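Asks: Could you look at this predicted model? Sequence included:
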Amino acid sequence: MDGNGRWALERGLPRLAGHKAGAEAVSRCLRAAMHRGVKYLTLYAFSSENWSREPAEVADLTSLLRYYLRHKVAELHREGVRIRFIGDLARFDVSLREELARAETLTRNNGRLTLLLALSYGGRGDIVQAARRLAQSVQQGDLKPEEINETLFADKLWTAGVPDPDVVVRTSGEFRLSNFLLWQSAYAELVFLDIFWPDFNEGHFATVLEAYARRERRFGTRPSAS
């Protein structure tokens, strides 16, 4: 979800205004996903690289996260949304981690849609922590190196238990993944939108699904004869 800061800059507004507008776009995206029957939606809300931003902006982002945890989770729960957080959550303070845990606990039995929020997340970091956990199992004698396969590795990622994404969407006109779900997106269809994230709406969601429906997914196999 890229372009909050540039959206605000174009309008002569502080970056926080862009982040608030981006949060409203999240609400529109969620409504569209539920309306279309999407079962899993992952939003890249705060990357591991975002920690290097100005402390004031990081504080604004975490404050905004707290606000939505306190004011929106109950609504999502009523809508049947399950919330999961993926990433290096240990970098957040204890009180925020407790709020994240409460949101997961409250919504864990919901089945209409699973919303994964990637916080303090990086695809390389995800792969490294999975490798580290497997190495520890080998070191402890619980696992043999030759027993490690792709399925076992995927089970150690922060997204364990969640299907790999069918489609990855990048806004703001950038053409890169920016360290998002690198392992999981191996065969995802990529869609790039030349809009800033705060402008994302239900029409854009429909455009993404239409683009996906036109793709032929072969997963390395031969093209179909048709």
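Replies: Structure's in. What do you need? Predicted model, so just to flag it, every value in this text is computed and none were measured.
Asks: switch to C-alpha atoms for all contacts and neighbour counts from now on
Replies: Fine.
Asks: can you tell me the distance between the two ends of stretch 78-95?
Replies: 24 Å (CA to CA, to the nearest Å).
Asks: Buried ones in stretch 56-64, by neighbour count?
Replies: Applying a neighbour-count criterion of 16 or more other CA atoms under 10 Å, the buried positions in stretch 56-64 are E57, L61.
Asks: so what secondary structure elements neighbour the longest helix seen in the chain?
Replies: If you go by DSSP state H, the chain has its longest helix at helix 55-78. Using 3 or more CA pairs under 8 Å, 6 or more residues apart in numbering; DSSP states H and E as the contact criterion, the elements in contact with helix 55-78 are helix 15-36, helix 94-107.
Asks: tell me which residues in the last one are buried?
Replies: Neighbour-count burial for helix 94-107, counted by 16+ other CA under 10 Å, picks out L96, L100, A103, E104, T107.
Asks: The last one against R78, yeah?
Replies: No: under the contact definition of CA atoms under 8 Å, T107 does not touch R78, with a separation of 9.0 Å.
Asks: so what sits against both of the two?
Replies: Common contacts of T107 and R78 (CA atoms under 8 Å, 6 or more residues apart in numbering): none found.
Asks: hmm, back to that, same list as before, the buried residues of helix 94-107 that is, but in a markdown table and with distance to K72 included.
Replies: What follows is the buried residues of helix 94-107, written out as a markdown table (distance: CA to CA, whole Å):
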| residue | distance to K72 |
| --- | --- |
| L96 | 15 |
| L100 | 12 |
| A103 | 10 |
| E104 | 13 |
| T107 | 12 |
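Asks: ok, structure two:
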Amino acid sequence: MPASKNPAIEDYLKTVYAHTEWQPDPITPSVLAGKLGVAPSSVTEMVKKMAAAGLIAHVPYGPLRLTDAGRERALAVVRRHRLIETWLVQEMGYGWDEVHDEAEVLEHAVSDRLLDVIDERLGRPSRDPHGDAIPAADGTIPAEPFLRLDEAPQGHRGCILRISDRDPAVLRELEAAGLAPGVEVVVSLGDGERVRLSAGTADAPAPALELPGTAAAEIWLTA
């Protein structure tokens, strides 16, 4: 099995890519170990293997960066993961808070042929249920200006672009409050600890909602 097809290496590549998708700071080996729930020594050995395979650029004690080959492979895994999440929600009746762990397993088993069938059946979606962009088959991925809700200035108006799927409980709370990708919101208060916003359009505003800063930090808006 080629190194880039190894499920463990695919998990590493996807995690390194995801770390910088919504913020600019590169990932360090210690942070990568924490995200994957493995020992730092395991990361050290895997990084050596990935560097030898030309997937990671790394200097001792420095951050990890994907090479062009590593980024290409990471985007292929991300594409599978997000298409599977979308398929589970749209075709299989899963809630958006239930699909992450299922996709983690299936992303290593689905063939490219089956993935293309799923993609076609879904109508070639551009974003998954959480608002994350789905890379195209050629590895391109759309990007647009964004800012995190807890950092948005008072009076900012924008659509919810993405909600992190890290915590299923937060997803359920936000869904109950009517917050989902594509919903237009206006920030009426933000002090780092609490964020108050109004959902809905200017013509049909909804009652103001108040979120703790921890929940607001899981939401990204169009800039």
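Replies: Arrived safely, thanks for sending. Since we're looking at a predicted model, the values are computed, not measured.
Asks: What would you report as the TM-score here?
Replies: Once the chains are overlaid, their TM-score stands at 0.28 when taken by TM-score structural alignment, normalised by the length of structure 2; 110 aligned residues with a CA RMSD of 5.7 Å.
Asks: list the helices and strands the biggest helix by length in structure 2 packs on?
Replies: Under DSSP H, the helix in structure 2 containing the largest number of residues is helix 68-92. Contact here means 3+ CA pairs under 8 Å, 6+ apart; on that basis helix 68-92 of structure 2 packs against helix 7-19, helix 99-106, helix 112-121.
Asks: Which positions in the next helix or strand after the first one come out as buried?
Replies: Going back to what we said before, that points to helix 7-19 of structure 2. Of the helices and strands lying after helix 7-19 of structure 2 in sequence (DSSP states H and E), the nearest is helix 29-36. By 16+ other CA under 10 Å, the buried positions in helix 29-36 of structure 2 come out as P29, S30, L32, A33.
Asks: Report the angle between the next helix or strand after helix 29-36 of structure 2 and helix 7-19.
Replies: Using DSSP H and E, the helix or strand that directly follows helix 29-36 of structure 2 along the chain is helix 40-52. Inter-element angle recorded for helix 40-52 of structure 2 and helix 7-19: 90 degrees (by axes from the mean of the first three to the mean of the last three CA atoms, to 10 degrees).
Asks: packing partners for helix 40-52 of structure 2?
Replies: For helix 40-52 of structure 2, the helices and strands in contact under the criterion 3+ CA pairs under 8 Å, 6+ apart are helix 29-36, strand 56-58.
Asks: quick one: contacts of the longest one?
Replies: Here helix 29-36 of structure 2 makes contact (CA under 8 Å, 6+ apart) with Y12, T15, V16, A39, P40, S42, V43, T44, P63, L64.
Asks: For PyMOL, write the select line for the buried members of the residues you listed.
Replies: In PyMOL, the members of the contacts of helix 29-36 of structure 2 classed as buried (16+ other CA under 10 Å) are selected with the following command:
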select buried, resi 12+15+16+43+63+64
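Asks: Among the contacts of helix 29-36 of structure 2, which one sits closest to I118 of structure 2?
Replies: Looking at the contacts of helix 29-36 of structure 2 and their distance to I118 of structure 2, the nearest is T15, at 23.6 Å (CA to CA).
Asks: Contacts only, for the closest one.
Replies: For T15 of structure 2, the set of contacting residues under the criterion of CA under 8 Å, 6+ apart consists of L32, K35, L36.
Asks: Let's have those residues in a markdown table, adding distance to I160 of structure 2.
Replies: Conversion of those to a markdown table gives the following (distance: CA to CA, whole Å):
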| residue | distance to I160 of structure 2 |
| --- | --- |
| L32 | 28 |
| K35 | 25 |
| L36 | 28 |
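Asks: Closest to P205 of structure 2 out of those residues?
Replies: Within these, proximity to P205 of structure 2 (CA to CA) peaks at K35, which comes in at 38.2 Å.
Asks: most neighbours per residue, which of the helices and strands packed on helix 68-92 of structure 2?
Replies: Mean neighbour counts were taken over the helices and strands packed on helix 68-92 of structure 2 using mean count of other CA atoms under 10 Å, and the top value, a mean of 19, falls to helix 7-19.
Asks: just to revisit the earlier point, what angle do helix 112-121 and the longest helix of structure 2 make with each other?
Replies: Taking the same axes, to 10 degrees, one finds helix 68-92 of structure 2 and helix 112-121 inclined to each other by 50 degrees.
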